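K.L.:
Sequence and predicted structure, then a few things I'm wondering about:
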Amino acid sequence: MAIIFIGKMYFIHKFIRIIFRAFLVPLIISVFFYYIMKPLNNIFLKNGLKPSISAVLTLTISVFMLSVVFYFLGEHMILQINGIMGNKAYINGTINEISKYININDIYKTYISTVNNYIKDMIQNLSRSVNYVTDTFSKILLILVTIFFLFKDGENFKDGFVKLFPKKHRQVLHKILSESDEILSQYVIGQSKVALSLATMIFIGYKIINMPNALLLSSITFILAFIPFIGFFVSMIVPWIIAFSMGLNMIIKLGITFLVVQTLKGRIVVPAIMGHTMKIHPLTDIFLVIGAVAMGGPIAAFTVVPFYAILKVIFINTYEYKSKEKLTN
């Protein structure tokens, strides 16, 4: 019986992982970009356009702008990566520094073994590549379609969901959904502004101290800064390794840059942009994010704070509703 139960548990875990990768992650990405694009869509709606037309225009303009940004940034990043690959002294210095903490020989052996296996399984790997490209394309298409319908029928979804419940509960449900929508909007747009501000500040700092590949490293900061609190620290791992390979002078300059940017982030950027919108104590945020990273990785770390804030909204509104119901009875 125990073996059967364990077997079933494995099947359940595998099923959850498949659902998470196939649907939940694209849904989270869709919601994220929905709130990023929402201000533009609201402009079109205020000018009298139909929801379907405003949704198409918003997606078209947003995709075009993202394509332009990725095109120019990608071009510069490729140049910087090629510069790294062409600088043998820089590579050797970095490898020597990394080898103090990681066994490079083991990595090399693993790499050779992987290459040999790849050559042996060329056809199988080609099939996997095709499947990967197809899967990626289908997920991008799913994200675009989801965003379109969120813009087109977002209000209808909310009204339709509320109507599923008895009339006496509809008012509190509508309030919960409205407040949750506001929280998600504030969080996504706020984190985007924080990430962009951090990436800009650290890019300027890298340029001042002559850190190599400033654009590439600041882009990593921008991506990881979407994870509250720990994202910025994680993004500094690679710059610190590079600084150690370049000597004491660069270590000191990077340390000063890090302290300045971290101070500006804590004292000015985050309070000015985020304020007290989430109404969560910073210590609670830290524990939430660390726990989410351990349990579910970066996606969980990004979603745990708004998810917790929404749970608070549900609990507070439900408690107030129950209290009023008791008083009236």
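P.N.:
Good, I have the coordinates. Numbering: from 1, shown residues only.

K.L.:
From now on I want contacts and neighbour counts done on CA atoms only, so please keep to that.
P.N.:
OK.

K.L.:
Okay, helices next: where are they in the chain?
P.N.:
2-19, 25-46, 51-86, 88-98, 104-120, 122-162, 167-209, 214-224, 230-235, 237-246, 248-264, 270-273, 282-328 (DSSP state H).

K.L.:
Comparing the ones you listed, which comes out most buried?
P.N.:
helix 214-224 (a mean of 21; mean count of other CA atoms under 10 Å).

K.L.:
so how far is that helix from its chain's centroid?
P.N.:
In terms of CA atoms, centre = their mean, to the nearest Å, the centre of helix 214-224 is found 13 Å from the chain centre.

K.L.:
elements contacting that helix?
P.N.:
helix 51-86, helix 167-209, helix 230-235 (3 or more CA pairs under 8 Å, 6 or more residues apart in numbering; DSSP states H and E).

K.L.:
Let's see that with 6 Å instead.
P.N.:
Contacts defined by 3 or more CA pairs under 6 Å, 6 or more residues apart in numbering; DSSP states H and E place helix 214-224 against helix 167-209.

K.L.:
angle of the helix it packs on against helix 248-264?
P.N.:
150 degrees (axes from the mean of the first three to the mean of the last three CA atoms, to 10 degrees).

K.L.:
now helix 167-209: how far from the chain's centre is it?
P.N.:
With CA atoms, centre = their mean, you get 12 Å for helix 167-209.

K.L.:
How about stretch 199-218?
P.N.:
21 Å.

K.L.:
can you list contacts of it?
P.N.:
With CA atoms under 6 Å, 6 or more residues apart in numbering as the test, stretch 199-218 has contacts from Met77, Gln80, Thr221, Phe222, Thr257.

K.L.:
this is the comparison structure:
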Amino acid sequence: MNRWDSTPVIRFFGGRKLLFILGVLLLIGLNILVFSSVGFIFDPFLVFIKTVALPLILSVVVYYLLRPIINLLESWRIKRIWGILITLLALVGIITMLVVLIIPFLEKQLISLAEELPRYLQDLINTIDEWLRNSIFSAYYTNLFEDVDGMIKQIPDYISSYASETVEGITNIISTVTNVVVALVTLPFILFYLLKDGHRLPSFIIRMFPPKVRPEVSSVFKGIDHQLSAYIQGQIIVSFCIGLMMYIGFLIIGLEYALLLAAIASVTSVVPYLGPVIAITPALIISIVTSPFMVVKLVFVWTIVQLLEGKFISPQIMGKSLHIHPVTIIFVLLTAGHLFGIVGIILAIPGYAILKVVVSHLYYWFQKRYNRFVEEENQYKIQ
């Protein structure tokens, strides 16, 4: 018997395997301790990541949207470089048309809504207040209102205590605007080279690995490419369909700011489950202030759109390529939002899909290497 397995406790917990696992955990802990102590060394690297992250993410999204068009033009025997130029010129023309025709109208609606929003909110508060005072909860509401009124009187103190953070908030806004401008300026250049040489990038990276593992690494890249392509292309089409259906429905029921509210619904629908709830909130406030019957019509339109999207549009366009359970999606969105804010919510699902592909392949390789009882026909199938 090996001296490491000499005691019953060690043998019960796995013998040498237990000591190996404890050693790995100890090394991981030491690495975390060292990195946390010398984290300032990585500050320039983090600044670089924050600077290039936004233009790179935008370029990848547009790349997956335009790649099918470039491949189609190339199949028509149009040189790739000319196909890229034609596609980019067409994209610039579409964006220019949107800016000239639609954006000014949306801007007017947005300004009007911003001016009217305080009135809408005040009318909504008055309506709720009147209903609660005349309901069976009036006694509880009166006591609660006294507590809330006391808290409201303390608001000036809170404002003065946090006034020092105003400068920091303005600095963050300026930094965000600067990052967006840099992203928009660098986007065309990154996008051009992605469309031109992006299909060669996986092969270039694969050649860095030993020949023995290149087939497995290639399968990882194919899985990631499939997941990103299916999600980005499908989600954009689904979002456009939701916005169009919402706009038609709002026009039918006569809801104010129909185009703006539909645009908000289209943009927020990129976030599964949480997006529709966010999108319906401003429309619900306007409909409650307008009339009770408008609320009924809005709920009817929203329900019809969600049924069409959930039962027909998403299954046909996106299918079930991600294979992610709805509860998992909710937990991933909540966690990513808490850690990284709005950006985390937007990138949570594709990031989780990529991580799932990598972990699935790693598990398959581990199983194939260490489990000699796995038969070929029962091997884990990786998407």
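P.N.:
Perfect, thanks for sending it. Note that the structure is a prediction, hence the values are computed from the model and not measured.

K.L.:
Just give the TM-score of the two.
P.N.:
TM-score for the superposed chains, counting by TM-score structural alignment, normalised by the length of the first structure: 0.80, backed by 308 aligned residues with a CA RMSD of 3.6 Å.

K.L.:
quick revisit: got a markdown table for the contacts of stretch 199-218 of the first structure, with distance to Met122 of the first structure too?
P.N.:
Listed next are the contacts of stretch 199-218 of the first structure as a markdown table, based on distance: CA to CA, whole Å:
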| residue | distance to Met122 of the first structure |
| --- | --- |
| Met77 | 29 |
| Gln80 | 30 |
| Thr221 | 35 |
| Phe222 | 36 |
| Thr257 | 46 |
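
K.L.:
Asn41 of the first structure: which of those is nearest?
P.N.:
Using CA to CA, Phe222 is the member of these that lies nearest Asn41 of the first structure, at 24.4 Å.

K.L.:
Can you tell me what the closest one aligns to in the second structure?
P.N.:
Here Phe222 of the first structure is matched to Ser266 in the second structure, going by TM-score structural alignment.

K.L.:
Repeat that for Gly291 of the first structure.
P.N.:
So Gly291 of the first structure corresponds to Thr335, using TM-score structural alignment.

K.L.:
Return the residues in contact with that match.
P.N.:
Counting by CA under 6 Å, 6+ apart, Thr335 of the second structure has no contacts.

K.L.:
That one and Leu201 of the second structure, how far apart?
P.N.:
31 Å (CA to CA, to the nearest Å).

K.L.:
quick one: the nearest residue to the match of Phe222 of the first structure once chain neighbours are set aside and Val38 of the second structure, what's the gap?
P.N.:
Nearest residue to Ser266 of the second structure, sequence neighbours excluded (CA to CA, 6 or more residues apart in numbering): Gly243, at 4.3 Å. Gly243 of the second structure sits 48 Å away from Val38 of the second structure, going by CA to CA.

K.L.:
again, but for Asp123 of the second structure
P.N.:
Distance from Asp123 of the second structure to Val38 of the second structure, by CA to CA: 55 Å.

K.L.:
which ones are touching Ser192 of the first structure?
P.N.:
Ser192 of the first structure neighbours (CA under 6 Å, 6+ apart): none.

K.L.:
Quick one: map it onto the second structure.
P.N.:
In the second structure, Ser192 of the first structure lands on Ile236 (TM-score structural alignment).

K.L.:
Looking at the alignment, what corresponds to Val61 of the second structure in the first structure?
P.N.:
Val61 of the second structure maps onto Phe32 in the first structure, by TM-score structural alignment.

K.L.:
any idea what sits nearest its match, other than its immediate chain neighbours?
P.N.:
Phe32 of the first structure sits nearest to Val188 (CA to CA, 6+ apart), 6.4 Å away.

K.L.:
From Phe33 of the first structure, how far out is the one you found?
P.N.:
Val188 of the first structure is 9 Å from Phe33 of the first structure, by CA to CA.

K.L.:
Tell me the counterpart of Leu201 of the second structure in the first structure.
P.N.:
Superposed on the first structure with TM-score structural alignment, Leu201 of the second structure falls opposite Phe157.

K.L.:
show me the contacts for its match.
P.N.:
Listed by CA under 6 Å, 6+ apart, the contact set of Phe157 of the first structure is empty.

K.L.:
State the distance from it to Phe137 of the first structure.
P.N.:
From Phe157 of the first structure to Phe137 of the first structure the distance is 26 Å (CA to CA).

K.L.:
Ok, Val313 of the first structure next?
P.N.:
Taken as CA to CA, the span from Val313 of the first structure to Phe137 of the first structure is 36 Å.

K.L.:
Same question for Ser178 of the first structure.
P.N.:
33 Å.

K.L.:
Ok, Ile280 of the first structure next?
P.N.:
38 Å.

K.L.:
same check, this time on Leu79 of the first structure
P.N.:
Between Leu79 of the first structure and Phe137 of the first structure the computed distance is 27 Å (CA to CA).

K.L.:
Now do the closest residue to Ala336 of the second structure other than its chain neighbours against Gly275 of the second structure, distance only.
P.N.:
Among residues not flanking Ala336 of the second structure along the chain, Gly344 sits closest, at 4.8 Å (CA to CA, 6+ apart). Per CA to CA, Gly344 of the second structure is found 14 Å from Gly275 of the second structure.

K.L.:
what's the answer for Val24 of the second structure, then?
P.N.:
For Val24 of the second structure, the distance to Gly275 of the second structure (CA to CA) stands at 41 Å.

K.L.:
what do you get for Leu184 of the second structure?
P.N.:
25 Å.

K.L.:
What is the corresponding segment of the second structure for stretch 263-275 of the first structure?
P.N.:
Against the second structure, stretch 263-275 of the first structure falls on residues 307-319 (TM-score structural alignment).

K.L.:
ok, and what's touching the matching stretch?
P.N.:
By CA under 6 Å, 6+ apart, stretch 307-319 of the second structure touches Gly234.
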